[in-house]
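Undergrad: the following comprises the amino acid sequence and a computationally predicted model.
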Amino acid sequence: MRKGVYRQRAGQFALTAIATALSWTLLATPAAAQKRTVSSNGQGAASAMIPSNPDDAFRALREAARKNDVARAYAISATLVDYPVPSYVEYFRIKPQLFDASGLARIDAPDDEVRAFLQRYQGEAIADRMRNDWLLVLGKRRDWANFDAQYPQFVLKDDTQVECYALLSRALKGQNVAVEARALLTEPKNYGEGCVDLIGYLYQSRQITRADVAFQARTALEQNYTTLAGRIAATVPDGAVDGDTLATVVKMARNDPAQAAAYLTASSGSLSRDEQGAGWGVVGQFAAKKLLPDAAGYFRRQVELGGNQWLSTETQEWRVRAALRQGDWKLVRLAIESMRPELRTKDPAWTYWLGRSLAEAGRNDEARQQYQAIASGFHFYGQLASEELGQRITLPPRTQVSDAEAMAMRTRPGFQRAKAFYDMDLRFEGNREWNWELRGMSDRELLAAAEYARRISLLDRTVNTADRTQSQHDFSLRFLMPFRDIMQRATDEAGLDMAWAYGIIRQESRFIMNARSSAGAHGLMQVMPATAKYVARKIGMTDFTPSMMSDPNVNILLGTSYMSMVLTDLDSSQTLASAAYNAGPGRPKSWRTSLSRPVEGAIFAETIPFTETRTYVKNVLSNATYYAALMHGHPQSLKARLGTVVPSQVTTTSLP
């Protein structure tokens, strides 16, 4: 950024006075930072290679904070005393003092500095982030007086580990929190130190049993968090639980469900009926993920034996999916009805499929009740439920906001900070500030914010903000159609459905032109470099270079050309082709070969083994249905778009 623009931005935020006041704070190195600076090869090493451009220095500070490099963060922050977002400069300076290089909370964090920060920036998004960090420190330190004082002020409450510490604090005061803990502890990837500590204390205080601990360890094993599984198992001091029979079943089933089934059968004499049922559930889960025809049979054995309380979330979900693939509607109904209530109601998928299973049993009135419960939702299963009720997909009435309402949003401090971060391509911080500002907005205010985002070309914020409304809607903002002339030309030339193409872009990039995935996919249509080269060669673009993917004309041309290729290669099925665009064309071909009969597209989509691809296909085709309604102005059918997927023999493909 040019120096003049940097100074102008400082004036725009009206934060110069605060920044000047903070300069004295930044010059006083806290004792903990001084100690760590000395141990990090001295201040000179930490100061080396600090960029002279303030924005570049800020990015370097952000990276130092990410690595929890105390000395470097302090050294860089000292050069940014008049930076226009002083709250983030100070946060990035303090945060490395709260966590070590491996990301674990330190117990010697600078409490006084944190308190001063929270007071100075009270009510801002970054203060809530700092409070989140400090709560992790306080929980690890067992400083329950300060934890209990700070926890009610934590707004987002989106950190599972903090929630575990909150339950631990209550449990230490004599409260029974076992029911709440079981409801919370469902995603091992989010546990951290706090949740392991909670599990250990609840076992020691006899609020949960050895079986509960074993279940948590097995759930971690199912998701391949082996180190975490061992730490959970070690919370039982009077006998490890990680070497039990069911843990062995998990390890076997991941690679060979049939071998695990044989081992479980041979070991059944040492297991209770519930444990046997849980074991068959694990075998069924991994067999279902491999799309093996035996999966439904394993799950039937589980249903006969019981043990539902010891089935992980994934096992419960794949029990339904295996039954759907086999067309066993009775097992579909039993599997959904025996789900834990919080899981069953969390995802509208299970409401829809329960309705379908009831309809298959001739219980049509009960089925209609299920459909009606979700039909108003603007999502994949809401659309399908509407069609089951005899209604095609239409758009809600449009609520338009005035120019004055939209432009009033530019004065909001959170949006100002967000825009500054977006201008620096710091989307994580930009999204944090934007989403924080949206809290508590009415539908009309949300639409005004979405329209403001559209006017300043933050198209992903336009879509995400308009998506939040509950009773007033503007689907022209939810389902933007930028670059329409380019899209029309490209899809006409490829003989492609433009609604489907827009559905792909909305899911891939949210219309962020410079979007890049961790795998290297680029631009609006997130085309992989190798795919771009292949498609360019196929369509005769002899002058193609990777840098051209930043041009929307080229990006859309290559993306739609590739869509056309995979659609042709996959029997003109948008369901299969959408899966191919995300996971590669070889995978949906392989998934088809495991079918024993033709299945409706919705069943095929729900039983895709990859979570990312499964979600992707549903969202793309739901998007495309709404885009078609916008473009053509008449009701649409998602079920028709999904079509039917039929079994096929394994075939090779030359497509990347």
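TA: Thanks, I have the structure now. Computed from a predicted structure; not experimentally measured.

Undergrad: hey, let's count contacts and neighbours off CA atoms from now on
TA: Noted.

Undergrad: can you pull out the helices in the stretch 451-600 of the chain?
TA: 459-466, 475-478, 484-494, 498-508, 529-538, 552-569, 574-583, 586-593 (DSSP state H, counting those that start in this stretch).

Undergrad: one more: the stretch 51-200 of the chain?
TA: 54-66, 70-77, 86-94, 111-120, 125-141, 144-150, 160-172, 178-184, 192-204.

Undergrad: looking at those, which is buried most?
TA: helix 70-77 (a mean of 28; mean count of other CA atoms under 10 Å).

Undergrad: returning to what we had before: can you redo the helices of the stretch 451-600 of the chain as TSV with distance to S87?
TA: Shown next, in TSV, are the helices of the stretch 451-600 of the chain (distance: least, CA to CA, whole Å):
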stretch	distance to S87
helix 459-466	23
helix 475-478	32
helix 484-494	40
helix 498-508	32
helix 529-538	39
helix 552-569	36
helix 574-583	39
helix 586-593	47
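
Undergrad: residues touching P482, list them.
TA: Residues counted as contacts of P482 (CA atoms under 8 Å, 6 or more residues apart in numbering) are F511.

Undergrad: and A10, by the same measure?
TA: So A10 contacts 16, 83-85 (CA under 8 Å, 6+ apart).

Undergrad: which of the residues you listed sits closest to Q8?
TA: P84 (9.2 Å; CA to CA).

Undergrad: thought that closest one was touching L15?
TA: Yes. Taking contacts as CA atoms under 8 Å, P84 lies within contact range of L15: 6.2 Å.

Undergrad: and those two? which has more neighbours close in?
TA: P84 (25 against 17; other CA atoms under 10 Å).

Undergrad: in which helix or strand would I find the nearest residue to the more buried one once chain neighbours are set aside?
TA: Distances taken as CA to CA, 6 or more residues apart in numbering put A10 closest to P84, at 4.4 Å, once the chain neighbours are dropped. Element membership of A10, judged by DSSP states H and E, is helix 3-13.

Undergrad: below is structure B, check it against A:
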Amino acid sequence: MTFNFCSVSMYRFSCFRGPFLHGSQLLRDTLVLLGLSLLFVGPSSAEPLSSPAIIKLPVISDSQQQHYDQARSALRKGKVQQYKQHRQQLDDHPLAIYLDYHYLNDRVRSISANQVADFMARADGSPLAYRLQRRYLNYIGPKRRWRDYLTASPSEPTSTELRCYYHRAQLQQGSKEVGYNGAESLWLSGNSQPKACDVLFEEWYKAGLRTNEQLWKRMLLVFDARERGLLSYLSRKLSGDYHEYGQTLWSVYNNPKQIKNYRQFQRDSGENRAIISAALRKLARVAPDQAVKYWQHYQQALSFDTAHSADIDKQLIRYAYVRNNKKAIEWADSRLAELSSDDLTERRIRQLLKQQDWPALEIAIGSLSNERQQTERWQYWLARIEQQKGLSEAANQRLQSIASGRNYYSYLAAQQLDLDYQLANVPSSVDAVASEQLSQSKGLARIAALMAADQIGDANSEWIYLLRRSSDPERITLSHYALQQGWWHLAISSAIRAQAWDAIALRFPIAYQQDFEQFANMRAVDETLLMAIARRESSYNRYARSPKNARGLMQLMPATAKETARQINLRYRGVSSLYQPNTNIRLGSAYIKRLLKRFNQNRILAIASYNAGPHRINSWLKDDMPQPFDVWVETIPFRETRDYVQAVLAYQVIYALQTGQADFKMLRENELDGVY
């Protein structure tokens, strides 16, 4: 049987990165989930499904599906009696709880707590259970229906507002210890809490449980959260000796340089040490050299314990490097080796690397933990240091030791030694027991039925819940199953959730190959570059949407897509068109081609520009002294962009190996020899 299904309607869906099912794959996905095999020809570029189904789900009869469709239609139209007649026939239908949810959700003001509790028991394992519970609790909480609240929520909810109602309910029902402990936990926050918590906090206060010590502890949290108004309010609530401490903390918040008056802060108390510590952290953000100067005095004058001193050291070291403050850096370097902080050491290493201070760089790498030193990244740079010292044989031996890995630095090492790149592939297999268990999974059955009913957002949520509750063998099996259906992003997310890092077929599927090949040829761009970008950007989730509003497989910003469409004389049909693989790859390929042209076919710069924007790349290229390619990549100021460039280059190697490009080189001569 052959289908050609090329047009789809657009549905609303939640905005987040992660697994998602939608669009033109709908017909194929649904039929396969129901145990049918077919050859699908269309914009998803899926491969023919010829292998036996890994998981076999019960088939929904035509009669049941008709009852479900009619019940859903009746419920939408408010025909309750007609709805109930059809609903009686659907106890075995996997989506019966969806009908129940919508029925109860529309009547949340009139249903009982017992009805909610009963629904949650029947919907266990589905996101619907807590969705209805939250809606019900938000309604009855302000109405102070405490008995009903605890019936519907016998355990503490997760949202702050609902937690406050929960502990008010505990107090009213006689569980004083639970209620007051909850009040204290909620109150000790650096941020203002919702108004729903005010009554709970007031009852806790009236019970005489709010102490100066707790007010002080919260003030320190608020200081670091930079909640200026709340800090001022709390400072006025302190009494006794704490009142003076509160006023002093408030004062140094507004002017942390006050701690230079050593006589004013000579009292060796825990509260005074906390004030000094808070002031130093705030001052270090703008004047790390002054913070270091004051800290050197107070470290000697007051009895800071070892752990507290180390925490302050780390904060000051971090800002010394962030601000590139030369006076503070000299002190920071002297303290860094004693603290055993790999993260801070790596920050300093990159500064030294940018300066190409090879002797200092060797010392800094040597101060990393042994585990961190042994990573391919720092073994590569130790080899580069050996090359600078003329120790070619030692450098080659070190590069040889990392050349069999599957990452950017392993591939750099292999290219330098003229060795073959390695996939380091460890194939995974379907677990027969897991396959049998998943064939009985109500969650997977719901996903199949939701797809058939065009309830795509709900199907995605169910998939996420299913992964959370599955074992690793089940996740691997689900990954194979998703791959079999052509659900590329689901295969990737399942494999990652199972930590199957070496299962290359699952983590790096050959997806949308027809579209990538078509537009790679059209733009004269390597299709593996397009595939690598899409894999990094969206994990082949065609409906991915980033917090910054980038959309689709290649995560195009709407403004960029619109401008690119204008340049290639393509009619732009709005942001919804970016969820179509063909359109997204058409525009994404044109955009990367434009970047390649702008940067003289240098993929390092084009890839960095794709992530951070051309204007930033130009500013980074003008910064400081000229650098070799590897130094420039490792010292890109944005960690996201640095990781992105290295990942895309490595992913391109992985796809080149999978598609048979035996002579592929991760970096070309113009990229290796360029000055950055």
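TA: Received it, and whenever you're ready, just let me know what you need. On a predicted model such as this, the values are computed, not experimentally measured, just so you know.

Undergrad: can you give me the TM-score here?
TA: Aligned and superposed, the two chains score 0.60 in TM-score terms (TM-score structural alignment, normalised by the length of structure 1); 526 aligned residues with a CA RMSD of 6.2 Å.

Undergrad: quick one on the thing from earlier: export the helices of the stretch 51-200 of structure 1 as CSV, with columns for distance to K35 of structure 1.
TA: Formatted as CSV, the helices of the stretch 51-200 of structure 1 follow (distance: least, CA to CA, whole Å):
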stretch, distance to K35 of structure 1
helix 54-66, 17
helix 70-77, 9
helix 86-94, 14
helix 111-120, 16
helix 125-141, 19
helix 144-150, 25
helix 160-172, 28
helix 178-184, 38
helix 192-204, 26
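
Undergrad: closest one to A349 of structure 1 among the ones you listed?
TA: Ranking these by their distance to A349 of structure 1 (criterion: CA to CA) puts helix 178-184 first, at 19.8 Å.

Undergrad: who are the packing partners of the closest one?
TA: helix 160-172 (3 or more CA pairs under 8 Å, 6 or more residues apart in numbering; DSSP states H and E).

Undergrad: what ranges does structure 1 have for its strands?
TA: 599-600, 644-645 (DSSP state E).

Undergrad: show me what L26 of structure 2 aligns to in structure 1.
TA: Here L26 of structure 2 stays unmatched in structure 1, going by TM-score structural alignment.

Undergrad: double-check L26 of structure 2 against M451; I have them as touching.
TA: Yes. Assessed by CA under 8 Å, L26 of structure 2 is found in contact with M451 at 6.6 Å.

Undergrad: neighbour count winner among these two?
TA: Per other CA under 10 Å, whichever of L26 of structure 2 and M451 has more neighbours is M451, with 25 against 17.

Undergrad: what sits against the closest residue to that one other than its chain neighbours?
TA: Leaving aside its chain neighbours, M451 of structure 2 sits nearest to T30 (5.6 Å; criterion: CA to CA, 6+ apart). Taking CA under 8 Å, 6+ apart, we find T30 of structure 2 in contact with 448-449, 451-452.

Undergrad: for S429 of structure 2, same thing?
TA: S429 of structure 2 neighbours (CA under 8 Å, 6+ apart): 476-477, 480.

Undergrad: restricted to buried residues, select these in ChimeraX.
TA: Only the buried members of the contacts of S429 of structure 2 enter the following ChimeraX selection, criterion being 16 or more other CA atoms under 10 Å:
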select :476,477,480
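
Undergrad: would you turn the strands of structure 1 into TSV with distance to R36 of structure 1 and mean neighbour count?
TA: Output for the strands of structure 1, formatted as TSV (distance: least, CA to CA, whole Å; neighbours: other CA atoms under 10 Å):
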stretch	distance to R36 of structure 1	mean neighbour count
strand 599-600	61	18
strand 644-645	61	20
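
Undergrad: just put those strands in JSON lines and tack on distance to W329 of structure 1.
TA: Formatted as JSON lines, the strands of structure 1 follow (distance: least, CA to CA, whole Å):
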{"stretch": "strand 599-600", "distance to W329 of structure 1": "13"}
{"stretch": "strand 644-645", "distance to W329 of structure 1": "18"}
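
Undergrad: quick one, which of those strands gets closest to D551 of structure 1.
TA: strand 644-645 (35.5 Å).

Undergrad: pull the residues that contact that closest one.
TA: By CA under 8 Å, 6+ apart, the surrounding residues in contact with strand 644-645 of structure 1 are 573, 576, 592, 598-601, 604.

Undergrad: do stretch 301-316 of structure 2 as well
TA: So stretch 301-316 of structure 2 is contacted by 266-268, 273, 277, 280-281, 284, 288, 291-292, 299, 332, 335, 339, 344 (CA under 8 Å, 6+ apart).
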